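In: Build the 3D model from these lines:
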Amino acid sequence: MEQIQRYDDEVTVLAGTPAADAMRPEAPYRRFTAWCAGVVAAGVLLVVGIVAVVDPYHLYGLVDSPRLNHVKPLPEQYREQIKLAQAEAVRPDVILLGNSRAEVGLDPDSPLLAARGRGAYNMGMSGTKLTVSERMYAKLRADAAPASTAVIGVEFLDFLVSPNSRLEPAPVQAPSPWQWRFDTLFSIKSLTDALRTVRLQKAADPETMTQRGQTPLRDYNRYARTEGYYAIFQQKARDNAKAVLKKPHNLFVAGTDSSESIGRLRALLDTMARDRTDVHLVIYPYHAQLMAMFEDAGLLGTMDEWKRVLVREADAARARHPDARISVWDFSGYGDMRCERIPAPGDTRSVTRWYWEAGHFKSTLGDLMLQRILGGDGTFGVRLTADGLDANRQRIAAERAQCAGTYPDVFAGASDLVAVARASTP
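Out: Have a look, this model is predicted:
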């Protein structure tokens, strides 16, 4: 009993002291929990630090090193949000809008733009329509400032609609600012892209997006060296043939003179006219192979009518806004660079100058377009007016005859691909 009493007295004396706390069974768990929390916090800080320093999405600009992070990977998610954040930081004087054809072929770092001292940003987005261009421009002008010049690539195929289509686009559920910002700073994907960025510095011709938004398709150089340009053209041509055959031949929703794309174009022209932006609507320079597919699918008549609609909308916008500066440029046809020969099968040494494949032109051709649009130099491309539509149609017919005479294989090959696609279509 005396020993038990003495033990109780010792416990009473030790109560509340560090020694007593150490004797409690929950003490080791507290230390373990604190250690785990410290490890997690250190891990979070490490991931955030790596992503912020390597900066795979051009969002922070803390370091720019050729050995670490100068070349960035092409973002696989949140590309619209990333591009907007980059454009807002640049506050460009010239913006380039459109789908992948503009994103690939129009270089915002073009010497032409640099020589004129005009900061540019390529807001083109692959797989998108004018709805996205309008939304991105509205966000840019609200958060930064309106651009003084806009070059807008307009896609013929996007204006083709079923008569029963909707006039208004379906609502888009965009991620909240905190969500995409958090995901691009702290996530497995952002960490993976940061590590991928480091590896890209030693890669030859990596898939990338430049600091000013262009996706130059440098990775196609690798495919060309191993498989040749013929394989690239053929793979894309098979996809193009299927896509062209699925398209309707209508431009308007039944009972109207409009469609979703026409409505978005009107809204975009009105906004830019109020901003006093110099607007250039650009009809893409489709390669002769793709133009031949349009012809085989019976779409050339619709294409002529579409060009008339573009000119009509530009004229109507100028009537609504007398000070508006809006031009329509037609770079389509069959002549000159657009009839560029496709290297032969198995040829891995020949390099095309103007096209990656029939749907995507290189920035060498894009520079000629920018030179014509912004500088007024050269003969490539025609500025369309209502009075000049017939002459433009005659120009294209003459170019087609010349291309067919010097390169008939491009028409025969396109017809074969369309025939195969038509036979495989249920």
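In: Could you use CA atoms for every contact and neighbour count after this?
Out: Noted.
In: burial count for the closest residue to residue 262 other than its chain neighbours?
Out: Once flanking residues are discounted, residue 262 sits nearest to residue 159: 7.3 Å by C-alpha to C-alpha, 6 or more residues apart in numbering. The local packing of residue 159 (other C-alpha atoms under 10 Å) involves 23 other residues.
In: wait, doesn't residue 159 sit right on residue 261?
Out: Yes - when contacts are counted by C-alpha atoms under 8 Å, residue 159 is listed as touching residue 261 (5.8 Å).
In: Tell me how far the residue nearest to residue 262 lies from residue 125.
Out: Residue 159 is 17 Å from residue 125, where distance means C-alpha to C-alpha, to the nearest Å.
In: Same check on residue 75?
Out: Relative to residue 125, residue 75 is positioned 11 Å away (C-alpha to C-alpha).
In: same thing with residue 63?
Out: Going from residue 63 to residue 125 by C-alpha to C-alpha gives 26 Å.
In: The two: who's more crowded?
Out: More crowded of residue 63 and residue 125, by other C-alpha under 10 Å: residue 125, with 23 against 13.
In: what about the closest residue to the more buried one other than its chain neighbours, how many residues close to it?
Out: Leaving aside its sequence neighbours, residue 125 sits nearest to residue 99 (C-alpha to C-alpha, 6+ apart; 4.8 Å). For residue 99, the neighbour count with other C-alpha under 10 Å is 23.
In: so what's residue 99 up against?
Out: Residues near residue 99 by C-alpha atoms under 8 Å, 6 or more residues apart in numbering: 124, 125, 126, 127, 128, 129, 153, 155.
In: same question, residue 44
Out: residue 186.
In: What helix or strand is it located in?
Out: Using DSSP states H and E, residue 44 falls within helix 27-54.
In: go on, residue 419?
Out: Element membership for residue 419, per DSSP H and E: helix 408-424.
In: ditto for residue 356
Out: Using DSSP H and E, residue 356 sits within strand 355-357.
In: what about residue 265, is that helix, strand or coil?
Out: Look at residue 265: counting by DSSP: H, G, I helix; E, B strand; the rest coil, its state is helix.
In: one more to put side by side:
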Amino acid sequence: MHSYKTWTRNLLLSVALLLPLVGLGNYLVDPYDIYRALRTPGFNANKNIATKHSRLSKPWLVEHLRPRALAFGSSRTEVGIDPGHPGWNPQAGPAFNFALGGAAIEEIAGRFEQAQDSAPLNQAVIGLDFFMFNAFNHNPMSEPGDGSNLDSLDYLLSTLLTVDAVAASFDTLRKQNPVRYPGVRPDGMIEESFNERRVARNGHRSGFQRIESHFFRDNLFPRPAGKYAFVNPETGLDTLEQFRKIITLARAQGIDLKLFISPAHARLLEVIDQAGLWPQFEQWKRRLVEVLAKEAGGHPDRQPFVLWDFSGYNSVTSEEVPAAGDTATRMRYYWESSHYKRQAGDLVLDRLFAYNSPERSVPADFGVVLTPANLEAHLAAIREGKAAWQAAHPQDRAEIAASRQAAGLPPR
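Out: You can find the predicted model right below:
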């Protein structure tokens, strides 16, 4: 009995001594890019693991870095919108990319409020996507470890004293090659090598087909509901009301808010069309414009919030896709049909910030400010562009139809 008690006491003492060392090790390695006490190339500077845990790391960083200029949106914004663009308001300090993969508008509204609570925002850029307004979309902000409770002891324990944190630290230590194991930049943007590796291995067209299959199977019709609607009658969620919440808060707090519809590639618009959602796609834009027009009407003495539309068929979004198996050719503006490159994102920011770059010029057909006066003509012009693109791209349409059929959707 005495020997058992001694063994137990020694074990507890060893654990008590070991836990602080484990916590210190995880704190210094910092696999989730949260604490930033040490960032040494070759040791822990490359944060590959953080790409899979952005909802754990980014809310913490916003809480503690307190940036006053933020980019919000889905992974399209995370990949394409650069916080280092010179058009950001310098008085707001360094910008940070707070976009999160697969974010629904409900989550963006919550993160927007969360960020404003951390530090009064001076400027915000929000990339809007059709899929994020589906009221049947899953909201990751309601999950454990989502970064919504930043002051809890559980949050600290989960990032410092868990087996997962130890495994993440070891993974970080062995994945310090930023080309082989691309990570997240300190400003929240995804490293370009994250997508470059896929293109180098499989070519652009393979990526287009992969993403389009994902949209047919999961993104546009998320399980288990398998529906697209702006309102979920079961939960009462109204996605346009979530958008209105963002606008209302921005107005009340005097935030310089820049809004844009993402420049998804023309092939992704074909996915929306073949999914039978084109009427909803147009109605979505009408509803966004209605929300903004009503808000502007309530504040006639204030500058209205502007919505730029970069979707449609223009010289950027209609960029030709290299042939299957071509791993050498690089597209200028796209990784695949959903995610645009920083080169396209810079053009978006040039428009939003009215920034004239000495290095590039924005194509005249790229970007339209949507208003109640021009909206229907704009939608009609996009329909004409769709017909022209479809007539000129039978192979692309056939590939997308095959993806639709493989996803089990009925033919159109």
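In: quick one: the helices in the stretch 251-400 of structure 2?
Out: Assigned by DSSP state H, counting those that start in this stretch, the stretch 251-400 of structure 2 shows helices spanning 266-274, 278-297, 342-352, 375-392, 394-406.
In: I should have written the stretch 1-150 of structure 2 there, sorry.
Out: Along the stretch 1-150 of structure 2, counting by DSSP H, counting those that start in this stretch, helices occupy 2-29, 54-65, 75-80, 105-118.
In: Pick the most deeply packed of those.
Out: helix 75-80 (a mean of 25; mean count of other C-alpha atoms under 10 Å).
In: ok, residue 75 of structure 1 touching residue 57?
Out: Yes - at 6.9 Å, residue 75 of structure 1 and residue 57 qualify as touching, with contact defined as C-alpha under 8 Å.
In: more crowded one of those two?
Out: Taking neighbours as other C-alpha under 10 Å, residue 75 of structure 1 and residue 57 compare with residue 57 leading, 28 against 18.
In: Quick one: map that one onto structure 2.
Out: In structure 2, residue 57 of structure 1 lines up with residue 32, judged by TM-score structural alignment.
In: Need the helices of the stretch 1-150 of structure 2 in TSV (columns: distance to residue 407 of structure 2).
Out: Output for these, formatted as TSV (distance: least, C-alpha to C-alpha, whole Å):
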stretch	distance to residue 407 of structure 2
helix 2-29	42
helix 54-65	29
helix 75-80	23
helix 105-118	25
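In: Quick one: closest of these to residue 185 of structure 2.
Out: Closest to residue 185 of structure 2 of the helices of the stretch 1-150 of structure 2 is helix 75-80 (C-alpha to C-alpha; 10.5 Å).
In: packing partners for the closest one?
Out: With contacts defined as 3 or more C-alpha pairs under 8 Å, 6 or more residues apart in numbering; DSSP states H and E, helix 75-80 of structure 2 has these neighbours: helix 342-352.
In: how about residue 316 of structure 1, what's its partner in structure 2?
Out: Per TM-score structural alignment, residue 316 of structure 1 is aligned with residue 294.
In: Based on its surroundings, how many neighbours for its match?
Out: Counted by other C-alpha under 10 Å, the residues lying close to residue 294 of structure 2 total 11.
In: Can you tell me how far it is from residue 323 of structure 2?
Out: Distance of residue 294 of structure 2 to residue 323 of structure 2, given as C-alpha to C-alpha: 46 Å.
In: Same question for residue 408 of structure 2.
Out: For residue 408 of structure 2, the distance to residue 323 of structure 2 (C-alpha to C-alpha) stands at 26 Å.
In: cool, and residue 189 of structure 2?
Out: From residue 189 of structure 2 to residue 323 of structure 2 the distance is 29 Å (C-alpha to C-alpha).
In: Quick check on those two: which one has the bigger neighbour count.
Out: The residue with more neighbours, out of residue 189 of structure 2 and residue 323, is residue 189; 26 against 12, by other C-alpha under 10 Å.
In: ok, the aligned partner of residue 17 of structure 2 in structure 1 - contacts?
Out: Counting by TM-score structural alignment, residue 17 of structure 2 corresponds to residue 42 in structure 1. Residues near residue 42 of structure 1 by C-alpha under 8 Å, 6+ apart: none.
In: now do residue 211 of structure 2
Out: The neighbours of residue 211 of structure 2, taking C-alpha under 8 Å, 6+ apart as the test, are 336, 337, 338.
In: aligned partner of the last one in structure 1?
Out: Residue pairing (TM-score structural alignment): residue 338 of structure 2 is matched to residue 359 of structure 1.
In: Quick check: its match vs residue 283 of structure 1, distance?
Out: With C-alpha to C-alpha as the criterion, residue 359 of structure 1 and residue 283 of structure 1 are 12 Å apart.
In: Check which residues of stretch 371-379 of structure 1 are buried.
Out: 371, 372, 373 (16 or more other C-alpha atoms under 10 Å).
In: Could you check how many residues crowd around residue 180 of structure 1?
Out: When neighbours are counted by other C-alpha under 10 Å, residue 180 of structure 1 registers 16.
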